[in-house]
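J.: Below is the structure, and that's it, no one-letter string:
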């Protein structure tokens, strides 16, 4: 069986789905029975295939979203036949897939698609919905995403829940940091701090509400804790930066922009807690990574976060700023509760691994040929 893996739309490893594919590619390997091959822009050869025995086939296109989507619609099926793929895997399925599938295909949907539609044109919504209805199988990271696809009229029988994994060689409990200022490449970040790691792509990520909750926490406790917002900039960057700049605690709010994934373990380990107020997460992987690193988590009840975090995190209503502030305070001041959260979180995170994700993904790929 030869599996073609599409790298278009994965932002060269710099997005959530890019990180997903990078992690998966480190586990997948060619065997006598199964051969994998990545295809996409030449730059991705060094993103996904560099440290594996998996081949890479370059697709020469203008570096534009329009050209890449047109190629998927008009030329991908011919390309797949030429490469003799038995199965295609589309990690960034909402970015681009063909209109019709001439080769058995599996789509990975890590987004809550109905929320994603808020930023899409009518034509894009129809394209995504049509492709998801036509593709052979769909892999989702949570029951939350599966239920969302049901609301969009997608056949539930072809959807399989495969949870994302954690790289436990990177994310594990580390010795407590003692110095106030720690160099976490490429930044020097002063402790103590709370961390929110997420792209600034939607108001429903609730960055602004978190800043307001943080202000309430600071006014009430007068504690020295800072707030670090780490993640790619997006359509909401300016409003978030404005809210931080106008805060009475602006000097204690640090916005990093893009943060290298390999540096996140140290960033988590140095923090007092992971705060995750987003309401539109289909995966919630940073919550699990934080738990695995041995820090307490407070997160939204919405999206997949309650499902992924189980009962090992403080859950709050992201639209209730006072409730969010209370959760921050609980992590900061209740040492006994904090210790219990850390132990339970580490144990919970052990259930998630990329080895399991890869094996379950492989079973889905095999099933489309039966």
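T.: Happy to help now that I have it. This structure is a prediction, so every number in the text was calculated from the model and none was measured. Residues are numbered from 1 along each chain as shown.
J.: going forward, measure contacts between C-alpha atoms and count neighbours the same way
T.: Will do.
J.: Tell me how many other residues crowd residue 19.
T.: 18 (other CA atoms under 10 Å).
J.: In a strand, it, correct?
T.: No: Residue 19: not assigned to a strand; according to DSSP: H, G, I helix; E, B strand; the rest coil it is helix.
J.: That one: what's it in contact with?
T.: Neighbour list for residue 19: 13, 261 [criterion: CA atoms under 8 Å, 6 or more residues apart in numbering].
J.: Could you tell me how many residues sit around the residue nearest to residue 253 when sequence neighbours are not counted?
T.: Distances taken as CA to CA, 6 or more residues apart in numbering place residue 227 nearest to residue 253, at 4.8 Å, with adjacent residues excluded. Summarising burial for residue 227: neighbours were counted as other CA under 10 Å, giving 26.
J.: do you know how far residue 227 is from residue 36?
T.: 42 Å (CA to CA, to the nearest Å).
J.: Just the residues contacting the helix or strand where residue 336 lies, thanks.
T.: Here residue 336 sits within helix 335-349, counting by DSSP states H and E. Applying CA under 8 Å, 6+ apart, the contact partners of helix 335-349 are 166, 173, 288-289, 291-297, 312-313, 331.
J.: Just the buried positions in the one helix or strand residue 70 maps to, please.
T.: Take DSSP H and E as the rule and residue 70 turns out to sit in helix 65-74. Across helix 65-74, burial judged by 16 or more other CA atoms under 10 Å covers 68-69, 71-73.
J.: Second structure follows, compare the two:
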């Protein structure tokens, strides 16, 4: 395979990427890092990649490519405050000592001292756009880190034009340095083509039709309104259940209360965290996927559901219309009535549901991690060209 950086007789470059800020459990950012790293190693065989990992998350990033190293560095995850201070005090020296050609911070932040060309991926600015979604102490920390990061970054990668607009709004001096590289569904998200009773769901006792939500249980994901919207139509669809998949996040208690107090409480199931393949199966066999989030930098779950051939209801705000195009039913996320009526339409109109499945599959095919990896390498090339000019 011809390298995107291919120059005859050129010396191989050494790129360092940072995954240390990501927890051991695969979050959305963790999924991004895994998929991007996997694809970078697929499309680029000449240059060398070192991924800095924490002792806890390194298990998620073991790749067998000869031009890849997972380097465990820093302090344990449980020592969060000291770990961050350690990373940002000593990481620049580590990068300089090992002589990297470029450093890429994959999770919003960069060290304060620039010792080689710096690239950062800023996934979103939720804590600026909707500050009420973040605990105050964490928000102040993120504000300070983001200001320093955009000042030292040679290039900023973000995942949607919506996020680019937010970055340039809050930090006008970044204009000209922000590059949009969309995410994509992992290839495992696809129609499985087997009957549900032959899948793992049958063994798990899920033998009923259901509506599905996947995401962190926190107010910004709008899960309470999903519950209330389902409750509003539950009596008209007595065989359907609502399955809610995701870890508990900040201020999750209201979501638990909404589920417990619903009239259809016996048909509302909070399943907690599920593994990658379990989520694929759950998406494949749901009748509709509902994701009316209040704000997303990209919003990958709706695209993953589309890739599985499932009708999608999502928000008409932030990046979600940009990502889903005309292949999803867009609703006002603050209107329980709009969410419930969208559910009703999909569940009662087979022809419409079939049309949305076909549109979703076509839309999902427009996104590719291989394309994202190649565009990321082009940003590296641009930054290195500017550094050497």
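T.: Looks like it came in fine. Everything quoted here is computed from the prediction, not taken from an experiment.
J.: Got a TM-score for the pair?
T.: Scored against TM-score structural alignment, normalised by the length of structure 1, the superposed chains reach a TM-score of 0.92; 364 aligned residues with a CA RMSD of 2.0 Å.
J.: ok, back up a step: what residues sit buried inside the helix holding residue 336 of structure 1?
T.: 338, 341-346, 348-349.
J.: what's the closest of these to residue 120 of structure 1?
T.: Closest approach to residue 120 of structure 1 among the buried residues of helix 335-349 of structure 1 (CA to CA): residue 349, at 34.0 Å.
J.: Alignment lookup: that closest one to structure 2.
T.: Alignment note (TM-score structural alignment): residue 349 of structure 1 maps to residue 364 of structure 2.
J.: Which residue, other than its chain neighbours, is closest to that match?
T.: residue 307 (5.2 Å).
J.: Also residue 99 of structure 2?
T.: residue 14 is the one closest to residue 99 of structure 2 (CA to CA, 6+ apart), at 7.9 Å.
J.: Wait, that neighbour touches residue 102, no?
T.: Yes: under the criterion of CA atoms under 8 Å, residue 14 of structure 2 makes contact with residue 102 at 7.1 Å.
J.: mind listing the helices for the stretch 151-300 of structure 2?
T.: Applying DSSP state H, counting those that start in this stretch to the stretch 151-300 of structure 2 gives helices spanning 161-170, 200-203, 223-233, 253-261, 276-285, 300-307.
J.: ok now do the nearest residue to residue 34 of structure 1 once chain neighbours are set aside, which residues does it touch?
T.: Distances taken as CA to CA, 6+ apart place residue 1 nearest to residue 34 of structure 1, at 4.9 Å, with adjacent residues excluded. Residues in contact with residue 1 of structure 1 (CA under 8 Å, 6+ apart) are 33-35, 85-87.
J.: Same list as before, the residues you listed that is, but in JSON lines and with neighbour count and distance to residue 128 of structure 1 included.
T.: As requested, the contacts of residue 1 of structure 1 are exported to JSON lines (neighbours: other CA atoms under 10 Å; distance: CA to CA, whole Å):
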{"residue": "33", "neighbour count": "7", "distance to residue 128 of structure 1": "32"}
{"residue": "34", "neighbour count": "13", "distance to residue 128 of structure 1": "29"}
{"residue": "35", "neighbour count": "18", "distance to residue 128 of structure 1": "28"}
{"residue": "85", "neighbour count": "21", "distance to residue 128 of structure 1": "23"}
{"residue": "86", "neighbour count": "19", "distance to residue 128 of structure 1": "23"}
{"residue": "87", "neighbour count": "22", "distance to residue 128 of structure 1": "20"}
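J.: Which one of the residues you listed is nearest to residue 26 of structure 1?
T.: Nearest to residue 26 of structure 1 among the contacts of residue 1 of structure 1, with distances taken as CA to CA, is residue 35, at 14.5 Å.
J.: any idea how far the closest one is from residue 11 of structure 1?
T.: 24 Å.
J.: ok, now residue 56 of structure 1?
T.: Applying CA to CA to residue 56 of structure 1 and residue 11 of structure 1 gives a distance of 16 Å.
J.: the more surrounded of these two?
T.: residue 56 (22 against 15).
J.: Translate the more buried one into the numbering of structure 2.
T.: Looks like residue 56 of structure 1 aligns to residue 70 there (TM-score structural alignment).
J.: corresponding residue for the residue nearest to residue 99 of structure 2 in structure 1?
T.: Under TM-score structural alignment, residue 14 of structure 2 pairs with residue 2 in structure 1.
J.: was I right about its match contacting residue 34?
T.: Yes: between residue 2 of structure 1 and residue 34 there is a contact under CA under 8 Å: 5.9 Å.
J.: before we move on, back to that, tell me which residues touch the match of residue 14 of structure 2, please.
T.: So residue 2 of structure 1 contacts 34-37, 84-87 (CA under 8 Å, 6+ apart).
J.: Aligned against structure 1, show me the partner of residue 245 of structure 2.
T.: Checking TM-score structural alignment: residue 245 of structure 2 goes with residue 230.
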